[in-house]
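>>> Sequence and predicted structure below; questions after.
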Amino acid sequence: MLQLLKEFLNDVGIGEKPASRFSDGDYRLAAAALLIHVMSIDGQETGAERDKLHELLQRQFDLDDEAAAELIAAATAADREAVDLYSFTSLINRSLDEQGRRRIVKMLWEMVYADGRMNEFEDNIVWRASDLLGISQRDRVELKREVAQLAKSRDDA
């Protein structure tokens, strides 16, 4: 009976919350928050974008469905509370080498092209995040072309 009461209080947000497997210092949380920021910047989150987000996180971070959903929930909250991109990018910079940071930028481009098109707001966010991650303009553009070509070939098929 006591356990049922405890679960009820947790469900309504009064009791203790179970510990998240993604702490504030986890670069995966920062990367997911950047992806969510890109996904929501145009004000139109599509099913294709949500599916792409889930798939990217599972593939890149080797997560199961439950862990990916938990990461998305935590990252959505982190993105809502953030005032800028720096808190996310500085954590990623401390956690990953250049190759890892390039992988994050590629994920951002994959998120941009998930709905088949790119707008200037999405392009600007990736440009700013890439700059903060220390990724050169040349590498950013190269990654953009690579992802855009894959997206185009997928659309043509």
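Thanks, I have it. Numbering: from 1, shown residues only.

>>> contacts and neighbour counts: CA atoms only from here.
Will do.

>>> On the three-state scheme, residue 44 is what?
Assigned with DSSP: H, G, I helix; E, B strand; the rest coil, residue 44 falls in the coil class.

>>> Run a quick neighbour tally on it.
Residue 44: 10 surrounding residues under other CA atoms under 10 Å.

>>> top helix in this structure by residue count?
helix 137-156 (DSSP state H).

>>> now for it, which elements pack on it?
Applying 3 or more CA pairs under 8 Å, 6 or more residues apart in numbering; DSSP states H and E, one finds that helix 137-156 contacts helix 98-112, helix 120-132.

>>> So which of the ones you listed is nearest residue 56?
helix 98-112 (7.1 Å; CA to CA).

>>> Show me what the closest one is in contact with.
If you take CA atoms under 8 Å, 6 or more residues apart in numbering as the criterion, helix 98-112 is touched by 31, 34-35, 38-39, 49, 52-53, 56, 92-93, 118, 122-123, 126, 129-130, 133-135, 139-140, 143-144, 147-148.

>>> this is the other structure I want to compare:
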Amino acid sequence: MLGSLKVLFDTVRSGGAAEASRSDGVQEAVAALLVKAAQLDGAFGADERRAIEVLLASRFGCAPDEAGQKVDGAIKDLESSVDFYGFTRVIRDEFDHDQRVELMEMLWEVAYADGVLHDYEASLMRRVTGLIYVTDQESGAARKRVMQKLGLAE
């Protein structure tokens, strides 16, 4: 509760800068998780990068070049990060349940951007599902929606 009051006072005092900073943190966390999913199979290709940029532009209403900058920033963040748990904590704290399910759908879309699900990508999905408090059933349903959207057979 005290944390919420501090955020409220910071937002009022800074004219919304705290809210913008929190929004930037969420966007960075989402971008980092999407890039992590794309990198796990050892080949971060143009198809995966394009899928991430489209997803970021669509989700956050930004221009394609800004989405590209977010991807570049996420790559740098992941290079200097030992794990991705900090990113999932941001998502868990800032997204409501439906938004977290939507993120799982975005992650599945990146994992299937090259048409194949690698074992490491599947492992990441299972870990992220638990870390952001999405059920296996909800993640599975998100996966099926993505496969149908991309025209992939189950």
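That came through, no problem. Please read all numbers here as calculations on a predicted model, not as lab measurements.

>>> With both chains overlaid, what TM-score comes out?
Put the two chains on top of each other and the TM-score (TM-score structural alignment, normalised by the length of structure 2) is 0.80; 134 aligned residues with a CA RMSD of 2.0 Å.

>>> Quick check: which element contains the residue nearest in space to the middle of structure 2?
In structure 2, the centroid-proximal residue (CA atoms, centre = their mean) is residue 30; its distance is 2.8 Å. Residue 30 of structure 2 is part of helix 17-39, with elements assigned from DSSP states H and E.

>>> what comes up buried for stretch 21-31 of structure 2?
25-31 (16 or more other CA atoms under 10 Å).

>>> How about stretch 31-44 of structure 2?
Judged by neighbour count using 16+ other CA under 10 Å, the buried positions of stretch 31-44 of structure 2 are 31-40.

>>> Put together TSV for the residues you listed, with distance to residue 61 of structure 2 on each row.
Output for the buried residues of stretch 31-44 of structure 2, formatted as TSV (distance: CA to CA, whole Å):
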residue	distance to residue 61 of structure 2
31	14
32	17
33	18
34	17
35	18
36	22
37	22
38	21
39	24
40	27
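
>>> rewinding a little: quick one: map the residue nearest to the centre of structure 2 onto structure 1.
In structure 1, the residue paired with residue 30 of structure 2 is residue 31, using TM-score structural alignment.

>>> Tell me how far its match lies from residue 62 of structure 1.
Separation of residue 31 of structure 1 from residue 62 of structure 1 (CA to CA, to the nearest Å): 14 Å.

>>> Residue 129 of structure 1 now?
From residue 129 of structure 1 to residue 62 of structure 1 the distance is 23 Å (CA to CA).

>>> Which one's more surrounded, the two?
Neighbours were counted for residue 129 of structure 1 and for residue 62 using other CA under 10 Å; residue 129 has more, 19 against 11.

>>> Quick check: the more buried one touching residue 85?
Yes - assessed by CA atoms under 8 Å, residue 129 of structure 1 is found in contact with residue 85 at 6.8 Å.

>>> Find residues that contact each of the two.
With CA under 8 Å, 6+ apart, residue 129 of structure 1 and residue 85 have no common neighbours.

>>> Which of the contacts of helix 98-112 of structure 1 are buried, as a PyMOL select command?
Buried residues among the contacts of helix 98-112 of structure 1 (16+ other CA under 10 Å), as a PyMOL selection:
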select buried, resi 31+34+35+38+39+49+52+53+56+92+93+122+126+129+130+133+135+140+143+144+147+148
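
>>> sorry, back to before: contacts only, for the residue nearest to the centre of structure 2.
Contacts of residue 30 of structure 2 (CA under 8 Å, 6+ apart): 87, 91, 103.

>>> export those to a markdown table and tack on distance to residue 73 of structure 2?
Output for these, formatted as a markdown table (distance: CA to CA, whole Å):
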| residue | distance to residue 73 of structure 2 |
| --- | --- |
| 87 | 13 |
| 91 | 17 |
| 103 | 19 |
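
>>> how do those look in structure 1, which are kept?
Retained in structure 1 by both residues aligned by TM-score structural alignment, their matches' CA atoms under 8 Å are the following of those: 87, 91, 103.

>>> Excluding chain neighbours, what is closest to the first one?
For residue 87 of structure 2, the nearest residue in space outside its immediate sequence neighbours is residue 29; the separation is 4.6 Å by CA to CA, 6 or more residues apart in numbering.
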